[in-house]
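Enquirer: fold the following.
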Amino acid sequence: MEEPVTLDVRGLHCPLPVLKANKALRGMKPGGELVVLATDPAAVKDFHAFAGETGHELLAWGEEEGHLRFVLRRKAEG
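Expert: Predicted structure coming up:
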């Protein structure tokens, strides 16, 4: 299994964290994991909505060391 890809979008504001995550996920294989580091409080709502709308899975999220951390799994093709 491949190592998760980390995307650091700290300091960026809505909608850039989700847009950059979407671009990163499109370049990954199905089932690949993306770890997103963000600071925008709106990202919590944004990533929940993004997962629901796109079919990518939000595996985990939380706060750590002054930033937000989201773990997403790329959806299967189809």
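Enquirer: going by C-alpha atoms from here, please, whenever you check contacts or count neighbours.
Expert: Noted.
Enquirer: report the buried residues of stretch 35-43.
Expert: Under the neighbour-count criterion of 16 or more other C-alpha atoms under 10 Å, stretch 35-43 has V35, V36, L37, A38, T39, D40, A43 buried.
Enquirer: may I ask which two of those are separated the most?
Expert: Between any two of these, the greatest separation by C-alpha to C-alpha is 15.3 Å, found for V35 and D40.
Enquirer: where does H13 land in three-state SS?
Expert: coil (DSSP: H, G, I helix; E, B strand; the rest coil).
Enquirer: not counting sequence-adjacent ones, nearest residue to it?
Expert: Among residues not flanking H13 along the chain, D40 sits closest, at 5.6 Å (C-alpha to C-alpha, 6 or more residues apart in numbering).
Enquirer: please give me the structure for this one as well, since I'd like to look at both together:
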Amino acid sequence: MIRIDARGMRCPWPAIRLARALREGADVVEITADDPRAGGELASAAAAVGATLSVVSEGVFRVER
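Expert: Have a look, this model is predicted:
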């Protein structure tokens, strides 16, 4: 599992970091993001590659292929 700390980054940067990790072969990514739009952006990035997004806790998301 890869963990990404995207706190302080505004969208689309959390989604870009997620997309890069998935492109590099990660099967599970846990990303922490505090931008209010991050959930929607991360969901779109996950769906684009056939992965699923779940919310671990407030501001913490898990993406799995």
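Enquirer: show me what contacts the residue nearest to H13 of structure 1?
Expert: Going by C-alpha atoms under 8 Å, 6 or more residues apart in numbering, D40 of structure 1 touches R10, G11, L12, H13, C14, L68.
Enquirer: and the fifth one, what's its match in structure 2?
Expert: The reference is to C14 of structure 1. Matched across to structure 2, C14 of structure 1 falls on C11, judged by TM-score structural alignment.
Enquirer: trace the residue nearest to H13 of structure 1 over to structure 2, please.
Expert: Under the alignment (TM-score structural alignment), D40 of structure 1 pairs with D35 of structure 2.
Enquirer: sorry, back to before: between which two of the contacts of D40 of structure 1 is the distance greatest?
Expert: Based on C-alpha to C-alpha, the longest span within the contacts of D40 of structure 1 runs between C14 and L68 and measures 13.6 Å.
Enquirer: which one's more surrounded, those two?
Expert: Each of C14 of structure 1 and L68 has its neighbours counted (other C-alpha atoms under 10 Å); L68 has more, 18 against 12.
Enquirer: OK, contacts around that one?
Expert: Neighbouring residues of L68 of structure 1 by C-alpha under 8 Å, 6+ apart: V36, L37, A38, T39, D40, P41, W61, G62.
Enquirer: wait, is the match of D40 of structure 1 part of a helix?
Expert: No - D35 of structure 2 is assigned coil when assessed by three-state DSSP, not a helix.
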